[in-house]
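Peer 1: everything below, folded, please.
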Amino acid sequence: MRKSLLITAIFILIVNFVSAQNTRLGFTAGPVASTMFQKVSGKKHMYDFGYAFTAGALLDVPMQKHGSFQPGINYIMKNSKDTYTDPTTNKQVLAKYSLTYIEVPINVVFRIPAGSSGNVLLGGGVAPAMAIKGKTTNEIDNTITKDQGLNFGDETKDDFGQYDFGINAIAGYEFNNGFFIQLNYNHGINRLFVGGDPEDKLYNRYFALRLGYLISCKKKK
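Peer 2: You can find the predicted model right below:
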């Protein structure tokens, strides 16, 4: 039910903004470097970075002279890894996490003229996301011992919460022909742990380097 409502809301949003004058449609893709920040029993720990991929689409709706409102939708993989000692075997375990989300960023971007070829991009916003699948892989002595799926939800039996929410910071460059390159930092603020001590925290963090292209939605007369 929640998935259907989210898809319906996105569809209505897209239809409304595509009808706006001078709106452009953009497509993006690129690599992602992600990690997780953990705080358990007062101890802070940052997981090692994992690398993956993202692809998506956005709408560029003009705001004043140099600004744009940019809602979008992304398929994004947030991977990370962590090394710990198994207390029963006293062996080092490398745990790899792969979390896949549908993300709906809502950003505001400003353009600063930079020569005759294009504009510098600076902006930010928010990015709610919904997990659609995930898995974890454990390695001991370079041998995979366990590869299992992860459960997402709001019950104590689930591995992680279903929803994520992050703050975006954006910088990049847009060429006059519609091509652009964009560096995006996302700082997760939604607790991924389900149940347990509310003071224990786990958050996503990621950097994404996106290459994109904008095309006009305006019908030619």
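
Peer 1: drop to CA atoms for contacts and neighbour counts, all remaining ones
Peer 2: Will do.

Peer 1: quick check: residue 16 is in a helix.
Peer 2: Yes: if the criterion is DSSP: H, G, I helix; E, B strand; the rest coil, then residue 16 is within a helix.

Peer 1: next one: it from residue 102, what distance?
Peer 2: Distance of residue 16 to residue 102, computed by CA to CA, to the nearest Å: 21 Å.

Peer 1: compare those two (neighbour count), which wins?
Peer 2: With neighbours defined as other CA atoms under 10 Å, residue 16 and residue 102 compare such that residue 102 has more, 20 against 9.

Peer 1: show me the contacts for that one.
Peer 2: If a contact means CA atoms under 8 Å, 6 or more residues apart in numbering, then residue 102 has 73, 74, 75, 76, 129, 130, 131, 132 as its contacts.

Peer 1: the structure of the following sequence is requested for comparison with the preceding one:
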Amino acid sequence: MKKVLLTICLAAATLTTFAQAPTFGIKGGVNFAKLQISAEGTDMTASSGNNTLFNAGVFVDFKFDKVSVQPGLFATAKGGKFSSNLMDDEGNALQDASAKFNLLYLQVPVNVVYHAPVTGGEFFFGAGPFVGYGISGKATANDGSSSQSEDVNFGDDGEFKTIDAGVNGIAGFKFANGFLLNLNYDLGLTNIANNSGDGRIKTRVFGISVGYQF
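Peer 2: From the prediction side, this is the model:
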């Protein structure tokens, strides 16, 4: 993660030389997160249900006419929710069972953004890579009568790998006064499962946020 931040700082210093004066912004909102799971050695995949979480962070915009380069640093929560109906031997429903994962990442996206000015502001569309660093997590299981939670760990000895990486897209509208409405979608490309017996687990996040660009 330190290498990623250093690379971004060096790139930002270079961009400042050629771009207009950089502007800064803040954004925050809600994430609708899923986990895509595929069994090892097969092409079968399944997705969890949405887990409603949050995102918040800051960004810098280096603008070149109608195109800008926009790195940022965000706290973004990912995860998923799984549910099932427990049955007896005769097929009668006994109780509902569910489990959800909340995974918190520090995430660095670097987007190339196109700006389309209109009356009252501008539309913007962009895409680029992201790298996320897992810092904390929690798993909660509920069998219909009781629930139990435990911490989720990242790293070599944890349930999930520390690094999540992929591509993301953003779109939205910036008003003339600086306020922002923003949509984003993060497509995780790395397998975050530490144990190969768990198959492949990848993150999926759709986010809605508001913000302000100074």
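
Peer 1: can you lay out the contacts of residue 102 of the first structure as a markdown table showing neighbour count and secondary structure?
Peer 2: Formatted as a markdown table, the entries for the contacts of residue 102 of the first structure read as follows, by neighbours: other CA atoms under 10 Å; DSSP: H, G, I helix; E, B strand; the rest coil:
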| residue | neighbour count | secondary structure |
| --- | --- | --- |
| 73 | 21 | strand |
| 74 | 20 | strand |
| 75 | 17 | strand |
| 76 | 23 | strand |
| 129 | 21 | strand |
| 130 | 19 | strand |
| 131 | 20 | strand |
| 132 | 15 | strand |
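
Peer 1: which of the residues in stretch 47-64 of the second structure are buried?
Peer 2: Within stretch 47-64 of the second structure, the residues that qualify as buried are 47-63, counting by 16 or more other CA atoms under 10 Å.

Peer 1: restricted to helices, list these.
Peer 2: Of the positions in the buried residues of stretch 47-64 of the second structure, not one sits in helices, assigned by DSSP state H.

Peer 1: circling back: so among the contacts of residue 102 of the first structure, which aligned pairs are also touching in the second structure?
Peer 2: Comparing the contacts of residue 102 of the first structure with the second structure on both residues aligned by TM-score structural alignment, their matches' CA atoms under 8 Å, the contacts found in both are 73, 74, 75, 76, 129, 130, 131, 132.

Peer 1: rewinding a little: got TSV for the contacts of residue 102 of the first structure, with distance to residue 90 of the first structure too?
Peer 2: Written out in TSV, the entries for those read as follows (distance: CA to CA, whole Å):
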residue	distance to residue 90 of the first structure
73	44
74	41
75	38
76	35
129	37
130	36
131	33
132	34
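
Peer 1: that older thread, residue 152 of the first structure: which of the kept ones among the contacts of residue 102 of the first structure is nearest?
Peer 2: Proximity of these to residue 152 of the first structure (CA to CA) peaks at residue 131, which lies at 7.0 Å.

Peer 1: need the nearest residue in space to the aligned partner of the closest one in the second structure, chain neighbours excluded.
Peer 2: In the second structure, the residue matched to residue 131 of the first structure (TM-score structural alignment) is residue 134. Distances taken as CA to CA, 6 or more residues apart in numbering put residue 105 closest to residue 134 of the second structure, at 4.4 Å, once the chain neighbours are dropped.

Peer 1: measure that neighbour to residue 211 of the second structure for me?
Peer 2: Between residue 105 of the second structure and residue 211 of the second structure the computed distance is 20 Å (CA to CA).

Peer 1: which of the two has more neighbours?
Peer 2: Applying other CA under 10 Å to residue 105 of the second structure and residue 211 shows that residue 105 carries more neighbours, namely 22 against 19.

Peer 1: what residue in the first structure is paired with that one?
Peer 2: Superposed on the first structure with TM-score structural alignment, residue 105 of the second structure falls opposite residue 101.

Peer 1: which SSE is that match in?
Peer 2: Of the helices and strands defined by DSSP states H and E, residue 101 of the first structure is found in strand 92-103.

Peer 1: just checking, next helix/strand downstream of that strand?
Peer 2: Sequence-wise, the next helix or strand downstream of strand 92-103 of the first structure (DSSP H and E) is strand 106-113.
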